[in-house]
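>>> my questions concern the predicted model and sequence given below.
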Amino acid sequence: MRFSPPRPLFDANAAAGGASGKGLGSLPDWDLSDLYPGPDAPEYERDMDWLIQACADFAAKYEGKLASLSAAGLLGCVQDYEAIDVTAGRIMSYAGLRYYQNTMDSERAKFMSDAQDEVTDATTALVFFSLEFNRLEDSHLETLLAGNADLARYRPVFERMRAMRPHQLSDEMEKFLHDQSVVGASAWNKLFDETMAGLMFRVEGEEEELNLEATLNLLTDPLREKREAAAKALALVFDKNIKLFARVHNTLAKEKEIEDRWRKMPTPQTGRHLSNHVEPEVVEALRNAVVAAYPKLSHRYYALKAKWMGLERLQVWDRNAPLPLETPKVIDWATAEKTVTEAYAAFHPELAKLAEPFFKKGWIDAGVKPGKAPGAFAHPTVTTVHPYVMLNYLGKQRDVMTLAHELGHGVHQVLAAGQGELLSSTPLTLAETASVFGEMLTFRKLLDEAKTPAEKKTLLAGKVEDMINTVVRQIAFYDFECKLHAARQDGELTPDGINALWMSVQSESLGPIFDFMDGYETFWAYIPHFIHSPFYVYAYAFGDGLVNALYAAYADGLPGFEEKYFELLKAGGSKHHKELLAPFGLDASDPKFWDKGLEMIAGFIDELEAME
């Protein structure tokens, strides 16, 4: 249930921001009135009052009685639970999205905190539901499901709930953890967000101090000295704040370790795998395949990039540098919209039609503004409203790809909404499917339209870099998290200790061509995924590998691919990844599956080498 505000889970290739929309045309802002007209709107108060009463009524009606319910009675119970989920999700979506528009606004921060407090207090009455449901005998539940098709539709929800049975605590302890959550991880999340939003960086050569987004954006500047100045400014400020960031990581990792220990989770990653409905061995196969491919992917590509740049060694500020043959250009918003929409329409007109309201109805917030959360994300809100997309658009080609990516999420969320609140939510492992596929469609359109070999080379190199960021870099992040959580079990980690863990995965993943400046060891500090959603990052690599295999099936002319693809998106969280991929002849549990996706990246690098 969505009892927390939306978290800004910034996508792997989200554009780094800057300070203006100059030359970009009119950038859209969110219209949050589809959720509520305003923070003081009577509709908001009405829904909060309803939620408080509905939660109390639910407990009075069902607590201690689930085992005695008929199939129709249990269906009614689940539907009542779902209705509460919709209202709680609507409230927290509004509070969270409004906050992320300006995280430095204390009124917005207070509004979100107060909303979370009220929702958490109200929904404490519901904690019994999953606990009591999980105590139902398997044979009894199967009898109920066999006799009622409407109830059986919720089987995937029940299976995910019952996967937690071995890790369930006492009713009293579960209620305590629910109540305590507002001053636990969520409070540390807010501290991190507000600290990051408030950091300012003095970059040599810049007239004014810059925020994090603008400074990260300079790492893609054509001028090498400007990239170097930005990297050193980042390192300086991160180092000044490193004790705070180390405290946040230490506290959250320890809190997780305590809860995992009480729940008898065998590994720190187990909870994420359970919520993703994916087997640990599948994730391990993905991780191992990517690590084994480092030499033929990132190591080989960056050596090629050094050659293009006329350098014997690369520095960390060269990693995302534009190629020397690349002509810097600003892509205005109207062109970006046209590019992505046409790419979607070329696949199927319905895909473009689903994307249209995002542009026309205030479902996108694109401009870079003071206090706005960095990066990009798509938040589904609730199935009775619609998703919202956040960008920090600066007119770079990578920003256009980010738009294609986030619109993919949005379209996926719109299609899955037909499943209803409890079945629409897609596990993270499949949540990147439509986003990465949308990127691939847009990339292929741009590649087909390339007029010169230099333009084609630039596009191919940009795509390879994005794929390396999505696959190689995210698996390196995952390894860093695994090491950090394992080390935290042995005691408090010093900033130097965390720095050492970070550096242990960097040279391995990026390759021997890189030198690492003093200060780069602190760059773990600004990655929000580690704070907001531990072990989230492997979902990016999972999604990229899955989509590469899917796209290969599409390119090979698999009969009925478009219809099968739409059915996959409409399924939301109602089916396991094995069942969803079967119509395409794919199986993610086959270790060789991941090699197919990695071969696509290697193939692009082959093309680049052939252009030499």
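Received it, and whenever you're ready, just let me know what you need.

>>> C-alpha only now, for contacts and for neighbours.
OK.

>>> gap between Lys110 and Tyr99?
9 Å (C-alpha to C-alpha, to the nearest Å).

>>> try Phe542
Counting by C-alpha to C-alpha, the gap from Phe542 to Tyr99 is 30 Å.

>>> Tyr520 reaches Ala235, doesn't it?
Yes. With contact defined as C-alpha atoms under 8 Å, Tyr520 counts as touching Ala235 (6.2 Å).

>>> now do the SS call for Val389.
strand (DSSP: H, G, I helix; E, B strand; the rest coil).

>>> one more to weigh against that first structure:
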Amino acid sequence: MAGGPGALPEWDLSDLYAGPGDPALDADLTRAETEARAFHASFANTLSALSGEALADAIGRYEAIEEVLGRAMSFASLVFSTDAQNPDNGRFLQTMQERVTTISSELLFFTLELNKIEEPVLEAKFRSPALERFRPFLRDLRVFRPHQLSDEVERLLHEKEVTGRTAWNRLFDETIAGMEVGVAGETLNVSGALNKLSDPDRGVREAAAKGVSAAFGEKARLFTLITNTLVKDKEIVDGWRRYPRPGSSRNRANMVEDEVVDALVTAVIESFPSLSHRYYAMKAKWLGLPKLKHWDRNAPLPDEDNSDIPWDAARDRVLSAYSGFSPELGRVGREFFDKPWIDAVLRPGKASGAFAHPTVPSAHPYLLLNYHGKSRDVMTLAHELGHGVHQVLAAEHGYLMSGTPLTLAETASVFGEMLTFRALLDAERDPRRRRALLAGKVEDMLNTVVRQIAFYRFETLLHDARRKGELSREEIGALWMQVQAESLGPAFDFTPDYEIYWSYIPHFIHSPFYVYAYAFGDCLVNALYGVFREGSVPDFENKYLDLLRAGGTLRHQELLAPFGLDASDPAFWHKGLAVISGFIDELERADG
């Protein structure tokens, strides 16, 4: 960390590689290429006949090669996210993607052939303890068995990815990274301009909103083309794979049934009036406005402490909350601050938003944030640190089984946010500041649940409409405005310039139908945290740590069973949503 106390940290990626020109990177990929070819020669068309022990050995060799490729791609992605405007970084990322794709093509046969093994034959092989260890990997792999295409088609899709979806993703990222937004005489990047939407001065918020609208409006033709192309691309691939609907492939990857997602989405949509509509009506009154504009959604409240929070103070608040719940959680979390694993500096070209990248189990995760010093940034830090801790604790299962489905990947992050919020709320004695804290948390939860399900509904409408032909900017904007009005309610008066705001959401481009995972995780954690507060589950701390350590080895039913929770029960979602409703009830009582 450069500078004095409170200076923002920058990560050091040398635990992966010293730099794009590091000879170790080229040596690793050269070795991986040799091993991948030898692996293909040794095991192609043999898997069904292998003993359980031999098959376990093959999976172990496959995992080792994949981890080398994962390390290289993690490094390239992180370098690119540090400064996507630098053309050298873009070329480096593309070169790595092409080289890794070529190598992994030699390995593609393996998972395809594993899925061709008949169920009784595979089950007999599990008599080997060595293979039994990989049961979760094989279980999850075989979810995609009904959607697997011929080996030749699978290889074609795999190799064309670098000139297809991946290339469009890169174009989207580089375009946003290079954009400049004019805000009241300032020239800001997209992240900086979006941050101004939380400014206490309504004039600044309006100027930022109009600046964002203008900047993205100028690029609307490009973003419309990118979106239409990727949605059509997904429709083509989904059709070949016989997925019943656009979101099904994501649900399979999340190891969750379509019906469970439907239950979540339906429960949240039915709750719009009792959650977001009710809250934003109160917020309009607090702000003294007859109607809210879209630039008022994240406006600070009159009693909100909008002073800058130094980095050191943010770190201490989050670690104190983590350690107060579990010394082990706090210990793992502190590693991220004691070591150069976080990049929070604001710089041109840096990826907007925040993320936790798990990299590979033989290394460690890295966190990226854009820290502006506001209370929401503290909650973002708590959120991303939760991801990082989760990734560290699950690493023991190795490259193939440490990762969790997106629906469960949000568990530790949202739980970390809740721990931090509760610690702050419980320590606050001033009623006005307490109300501001509670309202801030409600807004975060609405952004996580209501806003993300609105995003999911927008994607559903978008993908359904695209099947009838290419969509214009105006048609996409109309769908966006429709779901925003539905989800945010009558307290808002949306100006026409808001119709372009769909175009800056990266999840629609990078991870179609990802967004419901946030709502899934938030409602899950609300229910989980409710059990914790009730004290109804003995040894909750250790059971929670076991949940995190399980990584991808267990499904959501098995992970939630020790806490007496079941996500397949519709009442589960209402239990989670009731937590948000209860907070709004408390605000209404205080308001009265």
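Ah, there it is. These numbers were taken from a predicted model, which means no experiment stands behind them.

>>> quick check: TM-score for this pair?
Overlay of the two chains. TM-score (TM-score structural alignment, normalised by the length of the second structure): 0.98; 589 aligned residues with a C-alpha RMSD of 1.2 Å.

>>> how about the contacts made by Phe347 of the first structure?
Leu441, Glu562 (C-alpha atoms under 8 Å, 6 or more residues apart in numbering).

>>> map it across to the second structure for me.
Here Phe347 of the first structure is matched to Phe325 in the second structure, going by TM-score structural alignment.

>>> try Cys55 of the first structure
Aligned partner of Cys55 of the first structure by TM-score structural alignment: Ala36.

>>> wait, that match sits on Ile103?
Yes. Using C-alpha under 8 Å, Ala36 of the second structure is in contact with Ile103, at 6.7 Å.

>>> which residues of the first structure does stretch 75-88 of the second structure align to?
By TM-score structural alignment, stretch 75-88 of the second structure lines up with residues 94-107 in the first structure.

>>> residues contacting that stretch, please?
Taking C-alpha under 8 Å, 6+ apart as the rule, stretch 94-107 of the first structure contacts 5-8, 32, 35-36, 108-109, 111-112, 115, 193-194, 197-198, 369-373.

>>> the match of Cys55 of the first structure: neighbouring residues, count only.
22 (other C-alpha atoms under 10 Å).

>>> the second structure: matching residues for stretch 504-517 of the first structure?
On the second structure, the counterpart of stretch 504-517 of the first structure by TM-score structural alignment is residues 482-495.

>>> if you count neighbours, what's buried in the matching stretch?
With burial defined by 16 or more other C-alpha atoms under 10 Å, the residues of stretch 482-495 of the second structure counted as buried are Val483, Gln484, Ala485, Ser487, Leu488, Gly489, Pro490, Ala491, Phe492, Phe494.

>>> in helices, which of those appear?
Among those, the members found in helices (DSSP state H) are Val483, Gln484, Ala485, Ser487, Leu488.

>>> I'd like the distance between the second one and Glu98 of the second structure.
This means Gln484 of the second structure. Distance from Gln484 of the second structure to Glu98 of the second structure, by C-alpha to C-alpha: 39 Å.

>>> and the lengthiest helix in the second structure, what's buried?
Ordering each helix of the second structure by length in residues (DSSP H) puts helix 52-82 first. Of all the residues in helix 52-82 of the second structure, those buried under the rule 16+ other C-alpha under 10 Å are 52-56, 58-60, 62-82.

>>> kindly report the same for stretch 594-603 of the first structure.
For stretch 594-603 of the first structure, the neighbour count (16+ other C-alpha under 10 Å) marks Trp594, Asp595, Lys596, Gly597, Leu598, Glu599, Met600, Ile601, Ala602 as buried.

>>> tell me how many other residues crowd Glu218 of the second structure.
Glu218 of the second structure is flanked by 11 other residues according to other C-alpha under 10 Å.

>>> what about it, distance to Val190 of the second structure?
Here the criterion is C-alpha to C-alpha. By it, Glu218 of the second structure lies 14 Å from Val190 of the second structure.

>>> do the same with Leu93 of the second structure
On the measure of C-alpha to C-alpha, Leu93 of the second structure and Val190 of the second structure end up 22 Å apart.

>>> ok so, going back, the longest helix of the second structure vs the first structure, average offset?
For helix 52-82 of the second structure, the mean distance to aligned residues of the first structure following superposition is 0.6 Å (mean C-alpha distance after the TM-score superposition for the first structure).

>>> distance from that helix to the middle of the chain?
Relative to its parent chain, helix 52-82 of the second structure has a centroid offset of 21 Å by C-alpha atoms, centre = their mean, to the nearest Å.

>>> show me where the stretch 451-592 of the second structure has its strands.
Taking DSSP state E, counting those that start in this stretch, the stretch 451-592 of the second structure contains no strands at all.

>>> helices of that one, start to end?
Taking DSSP state H, counting those that start in this stretch to define them, one finds helices in the stretch 451-592 of the second structure at 473-488, 507-510, 516-534, 540-549, 556-560, 570-591.

>>> most packed of those?
Comparing the helices of the stretch 451-592 of the second structure by mean neighbour count (mean count of other C-alpha atoms under 10 Å), helix 516-534 ranks first with a mean of 22.

>>> matching residues in the first structure for that helix?
Going by TM-score structural alignment: helix 516-534 of the second structure matches residues 538-556.

>>> which residue ranges form the helices in the stretch 1-150 of the second structure?
Ranges of helices in the stretch 1-150 of the second structure, per DSSP H, counting those that start in this stretch, are 23-43, 52-82, 87-105, 108-116, 119-125, 129-132, 135-141.

>>> in the first structure, what stretch matches the helix or strand just after the last one?
The element immediately downstream of helix 135-141 of the second structure (helix or strand, assigned by DSSP states H and E) is helix 151-160. Matched against the first structure by TM-score structural alignment, helix 151-160 of the second structure falls on residues 171-180.

>>> quick one: contacts of the matching stretch?
Under the contact criterion C-alpha under 8 Å, 6+ apart, stretch 171-180 of the first structure has outside partners Thr120, Asp121, Thr124, Val127, Phe128, Leu131.

>>> right, I'll leave it there.
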